[in-house]
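# predicted model follows, preceded by the sequence.
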Amino acid sequence: MPSGLVALLDDIAGITKLAAASLDDVGAAASKAGSKAVGVVVDDTAVTPRYVMGLSPQRELPIIGKIALGSIRNKLLFLLPAGLLLSAFAPWAITPILMAGGAFLCFEGAEKVIEAVSGKVHEEVADAAATPEELEASKVSGAIRTDLILSGEIMAIALADVADRPILTQAVVLILVAIAITAGVYGVVALIVKMDDIGLNLAKRRSAAVQAIGRGLVKGMPKVMAVLSVVGTAAMIWVGGGILVHGLAQLGVAGPEHVIHHAAESASHAVPAAHGAVEWIVTALGSGILGLIVGGVIALIVHQVHKMRGKGAH
């Protein structure tokens, strides 16, 4: 009897270790998959604040909450099942879909670069007759539609990184990535859009040092938003280009990946003190150049099609 109890306890300990190892494995996979989606996350963080611009400050956090809820719904109710079905029945389609999303990121980034260079910015025109409630609903709806594309890229990147794992592991990793990234992105967005209010509040305090910090926040936020916009654009182009380079290699066209890898290795050997940083920078730069070229070509085609449609309408 005691020996049986010992054996049972030994089995329980073994199962516990196995479960703990599985949880560690899932956590590591989720962390790795989430880190690969960082460029899309930066863009998502940079894009979202514009949806609360021009609206009542009292409605900023509720609106961000609605968008965050829509984002988690996009990821868990639509993208997660679709991703798992693809992984189970058409794993070959993951790379082409990921590349299509990468091309879209390149296009979006190239559009912003073209607008910055040309000075022509496509602004959304709001309906002057819309009530505040209708305007808010329109903003939230538009943000959730944009989020669906960005969330699709995040989930596809995460899925591609765990495509060789069991389906249950894939599901858990995608759920963890979805929750962590949504909480992180919209938590940062909430902090960004309320930073002005925080600064104003601090500027009213008695302490001169606290007042200075408050005034610094108010004055600095426009610059932070400008930098965030540039970083978001660069991240889109770099990540989109990287997805295309990796996808082409998986489809048998490894030339671009080899060229970028060789250039990165050569540059890193030239600066051994910063080997890793130099290799990463050159790889990102190479991916970004390819992404900008691809995005620029797509942007030119899209603009030409719009022109032709305009002429046809006339």
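That came in fine, so what should we check first?

# contacts and neighbour counts: CA atoms only from here.
OK.

# what comes up buried for whichever strand or helix holds Ile192?
Per DSSP states H and E: Ile192 is located in helix 167-193. Buried residues in helix 167-193, counting neighbours by 16 or more other Cα atoms under 10 Å, are found at 169-178, 181-183, 185-186, 189-190, 192-193.

# before we move on, what about stretch 95-111?
Result for stretch 95-111 [16+ other Cα under 10 Å]: buried residues 95, 98-111.

# next one for the comparison:
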Amino acid sequence: MSGGLVALLDDVAAIARLAAASIDDIGAAASKAGVKAIGVVVDDTAVTPRYVTGFSPERELPIIWRIARGSLRNKVVFILPVALLLSQFLPWAITPLLMVGGAYLCFEGAEKLYEAVAGHHEDAHAQEAKLSSQAHEEQMVSGAIRTDFILSAEIMAIALAEVADQTFALRAVILLVVALLITALVYGVVGLIVKMDDLGLRLANGSGPSRGLGRGLVKGMPMVLAALSVIGTAAMLWVGGHIILVGLEEFGVGGLAHALHDDAVAAGHAVPFAGGVVEWFVETLGSAMIGLLIGAVIVAALHFLPRKQGAHAGH
């Protein structure tokens, strides 16, 4: 009996070692996949704070929590199963779906620019009433979750490409880990950003050296949030344009992507002491311009064509 018990314990130990090795493999693969998607993660972090700007301080964290739950639901309930099934049975369909999502991001970014240029201004009382309304909160949360869906799909697609050689079950576990970690990272950072001014206010009301830091945070955070709003809009255009370019290249229409890459490399060589940064900037700017062009076409189609058709109908 003792020999049987020892054999059983040996088997349990072997299974435990195998499980530990599997956990290490999953962790390493999830880290690798997450690193590959870090560019889109940064964009997601930059985009989200603008959906919270203007709300009362006590509503900021609850709104971020609602968006975070929606983001996790996007990844786990919708994107993960669809991505796994498509990668298993219809891998060719992933790129067109991503391109449709990219076009939506281009539209979102161009729409924000159109609203800024067109100047949809409201008086202060009307704007305050709007910002405090439940309907406005629902609108902003749903808008943030829709935008997150596209960015999350891109993150999960990048992660999926990194683990395509794994078994179906291991792919599922790795992508679940990526979804959980990236959602926690993005919305943890977003929560920290939007509450930094409240922290600054507490420090400013204290004593000692912390008062100066607190005042700096109170004065600086509105500018940071305003900058993030601009960065978030630019990120939509950049990511959307990049998705379209990569998709076209996969379908054999890579002339534009190759030309942009060649220009970026040439610009990087022209400034050797900062070649990598210049190359990235040129390629990012080019993707954003492509995204702006695509988004502008969609905005024009949605805003101006219906008006012209209505004018013709009136005659």
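On my side now, so go ahead. Since the model is a prediction, treat every value here as computed from it, not as a measurement.

# quick check: TM-score for this pair?
Here the TM-score for the pair of chains, by TM-score structural alignment, normalised by the length of the first structure, is 0.81; 305 aligned residues with a Cα RMSD of 3.5 Å.

# follow-up on the earlier one: what about the helix holding Ile192 of the first structure, how far off from the second structure?
For helix 167-193 of the first structure, the mean deviation from the second structure after alignment is 2.2 Å (mean Cα distance after the TM-score superposition for the first structure).

# tell me the angle the helix or strand where Arg145 of the first structure lies makes with helix 167-193.
Here Arg145 of the first structure, judged by DSSP H and E, is contained in helix 132-161. For helix 132-161 of the first structure against helix 167-193, the angle by axes from the mean of the first three to the mean of the last three Cα atoms, to 10 degrees is 140 degrees.

# what's the average distance of helix 132-161 of the first structure to the second structure?
Looks like 4.5 Å for helix 132-161 of the first structure (mean Cα distance after the TM-score superposition for the first structure).

# stretch 107-115 of the first structure now?
Stretch 107-115 of the first structure sits 1.9 Å off on average (mean Cα distance after the TM-score superposition for the first structure).

# can you check stretch 9-24 of the first structure too?
Using mean Cα distance after the TM-score superposition for the first structure, the mean distance for stretch 9-24 of the first structure is 6.8 Å.

# buried sites along that stretch?
Using 16+ other Cα under 10 Å, none of the residues of stretch 9-24 of the first structure count as buried.

# again, but for stretch 21-38 of the first structure
26-27, 29-35, 37-38.

# those helices in the first structure, which residues are they?
2-36, 38-47, 60-73, 80-89, 94-118, 132-161, 167-193, 195-203, 208-250, 255-270, 275-313 (DSSP state H).

# same list, the ones you listed, but as CSV with distance to Val125 of the first structure please.
As requested, the helices of the first structure are exported to CSV (distance: least, Cα to Cα, whole Å):
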stretch, distance to Val125 of the first structure
helix 2-36, 35
helix 38-47, 17
helix 60-73, 19
helix 80-89, 34
helix 94-118, 17
helix 132-161, 11
helix 167-193, 22
helix 195-203, 25
helix 208-250, 20
helix 255-270, 41
helix 275-313, 18
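
# chain center to stretch 292-304 of the first structure, what's the gap?
How far stretch 292-304 of the first structure lies from its chain's middle: 21 Å, per Cα atoms, centre = their mean, to the nearest Å.

# in the second structure, point out the residues matching that stretch.
Stretch 292-304 of the first structure corresponds to residues 292-304 in the second structure, going by TM-score structural alignment.

# which residues does that stretch contact?
103-111, 237, 241 (Cα atoms under 8 Å, 6 or more residues apart in numbering).

# mind doing that once more with 10 Å?
Outside stretch 292-304 of the second structure, the residues that touch it by Cα atoms under 10 Å, 6 or more residues apart in numbering are 102-111, 113-114, 234, 236-238, 240-241, 244, 286-291, 305-307, 310.

# what packs against the helix holding Arg145 of the first structure?
For helix 132-161 of the first structure, the contact count by 3 or more Cα pairs under 10 Å, 6 or more residues apart in numbering; DSSP states H and E identifies helix 2-36, helix 38-47, helix 60-73, helix 80-89, helix 94-118, helix 167-193 as packing neighbours.
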